[in-house]
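A.B. asks: mind folding the following:
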Amino acid sequence: MTKLFCILAFSLTTLTALALEDQPTLMTTRGKLLVDQNFSQPLKPFDGKSNGFASGFSGWRWNAVPRGGKWAVENGVFTGRETAEVKHPATASYGFLYKNVVIQCEVRMNNVPLAGRKYRSLSVRTVDAKDYVCSIHMNEGGFRITKDDNDHAGPDKSVPLGAAKVPLKLDEWHTVVFEVLGNEMVGTVDGQSLTGSHDLIDREKHSLMFVMGVEGSVRHLKVWEAAPNPDWAKNKTKVQAAAVPAKP
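C.D. replies: This next block holds a predicted model:
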């Protein structure tokens, strides 16, 4: 089990002062721009056939009644809110084919009534034809990166690869940089990074997904093809040296 866990942390103090496209990457370098979404216009419906996870589609799709979840675009912000009667997080997916990527965006947990829910949460997930592959999951106590294998490897779900205990305030924007290359991933939130590896990560993927518990928002979404960063060995050493085990 210890091979599955890789709890690592690394601070980049200048991160918040930089423009989104200038955010540092640790493991990868940016290649071709694949997705550039500023949510300035109403979202077009997806193209293709929807068939659960094994669906071929491009563009946006999101859950709706009866499963729950309402999504809206306003002033450059894409917001998802779960419906209280269903208690199901609001999910929205952007469909495109990829394997190695850098995903960057800003996210916010909105301070709305909990309506019977105990916790607020927000996650950014990569998805293949079967299920979630890996993700960054955030709540008010911190964030973690996970290997998600609901349909791939038996009963385990959202196995943590690393966790960091940092306060993530409500109604404030937090910057996410999510690097996926081969069987490794690096998740960075507001300059603090976690990294882990697993064979499941090295799969072809067909969408990325936002999951909003209670209510959350995303803006300034960009996705690039990822190439290896020659400084990763040095950066990884720094990450390992700063590792602080924690559970959010």
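A.B. asks: only C-alpha atoms from now on, for both contacts and neighbour counts.
C.D. replies: Noted.
A.B. asks: tell me the secondary structure at residue 240.
C.D. replies: At residue 240 the chain is in helix, as set by DSSP: H, G, I helix; E, B strand; the rest coil.
A.B. asks: neighbours of residue 89, how many?
C.D. replies: Residue 89 has 26 neighbours, counted by other Cα atoms under 10 Å.
A.B. asks: roughly how far does it sit from residue 102?
C.D. replies: 25 Å (Cα to Cα, to the nearest Å).
A.B. asks: show me what contacts the residue nearest the centre of the chain?
C.D. replies: When Cα atoms, centre = their mean is applied to the chain, the residue found nearest the centroid is residue 124 (2.0 Å). Counting by Cα atoms under 8 Å, 6 or more residues apart in numbering, residue 124 touches 135, 136, 137, 208, 209, 210, 211.
A.B. asks: which residue is the nearest non-sequential neighbour of the first one?
C.D. replies: Setting aside the residues directly before and after it, residue 135 is nearest to residue 125 in space (Cα to Cα, 6 or more residues apart in numbering), at 4.2 Å.
A.B. asks: quick one: the one you found is in a strand?
C.D. replies: Yes. Assigned with three-state DSSP, residue 125 falls within a strand.
A.B. asks: hmm, it is touching residue 208, no?
C.D. replies: Yes. Using Cα atoms under 8 Å, residue 125 is in contact with residue 208, at 5.6 Å.
A.B. asks: off-centre distance for the top strand by length along the chain?
C.D. replies: Taking DSSP state E as the criterion, the chain has its longest strand at strand 215-228. Put simply, strand 215-228 sits 8 Å off its chain's centre (Cα atoms, centre = their mean, to the nearest Å).
A.B. asks: quick one more, to check against the first:
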Amino acid sequence: MIRSTAFALGLSTVLLALTAMAEEASSPLDTLMCERGKLLLSDSFETGPSKQWRTAKGKWEAVDGATQGSELKADEHVAAMRVNQKVRNLVLQYSFKMDGSKTTTLSINDAKGHNSRVMINANGFSVRKDDHDHAGPDKAELLQMVKTKIAPGKWHTLVVEFNGPEMLARLDGKQVAYGSHEAIDVDKTNFGLTVGGESVSFKDFSLWEATPKADWSQSKAKVISQSK
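C.D. replies: Predicted structure coming up:
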């Protein structure tokens, strides 16, 4: 009886710990520039991408309670899955784990083409304005790069905020990449996750409408200085 009780108590402790970890993983992290509004999309990715996601390139499958994407050589293209959602100012959050991949991106489109993206690799991450028409004179433009080691095999959480022409990405609640470009200030219509190389796992993807924080104009200078 004593052993059974001890086992039950031990199992209960483990289950409570796992529950707490799951709740922590899915909890919205603090934002810097925007206040979250209406929740537009939410996908845990526990059993693979839901039907609203389109997986045209690469291999996408459920692995260990997350969705794992892997590039296929035959595609001659990074693995990509995309979801349609129209929104202008927004907060987006998801977690990722790099498992041998070279790079992964959050790719954002508008009605006419590529708009912007967050690029992530083992040595850091960056925010970029995309080449919109591929014919000129518009060109892709790096807004800011942050050099930091992103450990493979470990979960990281990315929070991305858009406010008019401004774009901000924050990794694990710490490092910040920020930039501004007038071409970003349009309705976004499509969001994609890409994988270049072996594989990346994703979980807890959420997208909200957003409004600027009341104190953003005062705190912007501090955010920019800290991100340098």
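A.B. asks: any idea how far residue 94 of the second structure is from the equivalent of the residue nearest to the centre of the first structure over in the second structure?
C.D. replies: For residue 124 of the first structure, the aligned position in the second structure is residue 106, judged by TM-score structural alignment. Going from residue 106 of the second structure to residue 94 of the second structure by Cα to Cα gives 10 Å.
A.B. asks: ok, residue 193 of the second structure next?
C.D. replies: Distance from residue 193 of the second structure to residue 94 of the second structure, by Cα to Cα: 10 Å.
A.B. asks: before we move on, what about residue 70 of the second structure?
C.D. replies: 18 Å.
A.B. asks: counterpart of residue 76 of the first structure in the second structure?
C.D. replies: Counting by TM-score structural alignment, residue 76 of the first structure corresponds to residue 65 in the second structure.
A.B. asks: how many residues are close by the closest residue in space to that match that isn't next to it in sequence?
C.D. replies: Excluding its sequence neighbours, the residue lying closest to residue 65 of the second structure (Cα to Cα, 6+ apart) is residue 46, at 4.3 Å. Neighbour count of residue 46 of the second structure, defined by other Cα under 10 Å: 18.
A.B. asks: residue 46 of the second structure corresponds to which position in the first structure?
C.D. replies: For residue 46 of the second structure, the aligned position in the first structure is residue 40, judged by TM-score structural alignment.
A.B. asks: right, and its match touches residue 78 too?
C.D. replies: No. Using Cα under 8 Å as the test, residue 40 of the first structure is too far from residue 78 to be in contact (9.4 Å).
A.B. asks: ok, whichever residue in the second structure pairs up with residue 26 of the first structure to residue 74 of the second structure distance?
C.D. replies: Under the alignment (TM-score structural alignment), residue 26 of the first structure maps onto residue 32 of the second structure. Plainly put, residue 32 of the second structure is 41 Å away from residue 74 of the second structure if you go by Cα to Cα.
A.B. asks: now do residue 42 of the second structure
C.D. replies: Counting by Cα to Cα, the separation of residue 42 of the second structure from residue 74 of the second structure is 31 Å.
A.B. asks: so who does the aligned residue in the second structure for residue 91 of the first structure touch?
C.D. replies: Using TM-score structural alignment, the partner of residue 91 of the first structure in the second structure is residue 80. By Cα under 8 Å, 6+ apart, the contact list for residue 80 of the second structure reads 55, 56, 57, 58, 69, 192, 193, 194, 195.
A.B. asks: out of everything not next to it in sequence, what's closest to residue 80 of the second structure?
C.D. replies: Among residues not flanking residue 80 of the second structure along the chain, residue 194 sits closest, at 4.3 Å (Cα to Cα, 6+ apart).
A.B. asks: endpoints of stretch 139-153 of the second structure, how far apart?
C.D. replies: End-to-end for stretch 139-153 of the second structure, by Cα to Cα: 34 Å.
A.B. asks: what's the matching range in the first structure for stretch 155-166 of the second structure?
C.D. replies: Under TM-score structural alignment, the match for stretch 155-166 of the second structure is residues 173-184.
A.B. asks: which residues touch that stretch?
C.D. replies: Stretch 173-184 of the first structure has contacts (Cα under 8 Å, 6+ apart) with 16, 20, 23, 25, 27-28, 99-108, 136, 168, 185-191, 195-203, 226-228.
A.B. asks: now those residues: which count as buried?
C.D. replies: For the contacts of stretch 173-184 of the first structure, a burial check counting by 16 or more other Cα atoms under 10 Å picks out 20, 23, 25, 27-28, 99-108, 136, 168, 185-191, 195-198, 200-203, 226-227.
A.B. asks: still on that earlier bit, the more surrounded of residue 42 and residue 74 of the second structure?
C.D. replies: Neighbour totals were compared for residue 42 of the second structure and residue 74, and residue 42 leads with 15 against 8 (other Cα under 10 Å).
A.B. asks: once you drop chain neighbours, what's closest to the more buried one?
C.D. replies: In space, not counting the residues next to it along the chain, residue 42 of the second structure is nearest to residue 206; the distance is 4.4 Å by Cα to Cα, 6+ apart.
A.B. asks: and the alignment partner in the first structure of the one you found, how many neighbours?
C.D. replies: Taking TM-score structural alignment for the superposition, residue 206 of the second structure sits opposite residue 222 in the first structure. If you count neighbours by other Cα under 10 Å, residue 222 of the first structure ends up with 19.
A.B. asks: my read is that residue 222 of the first structure contacts residue 103, right?
C.D. replies: Yes. Using Cα under 8 Å, residue 222 of the first structure is in contact with residue 103, at 6.0 Å.
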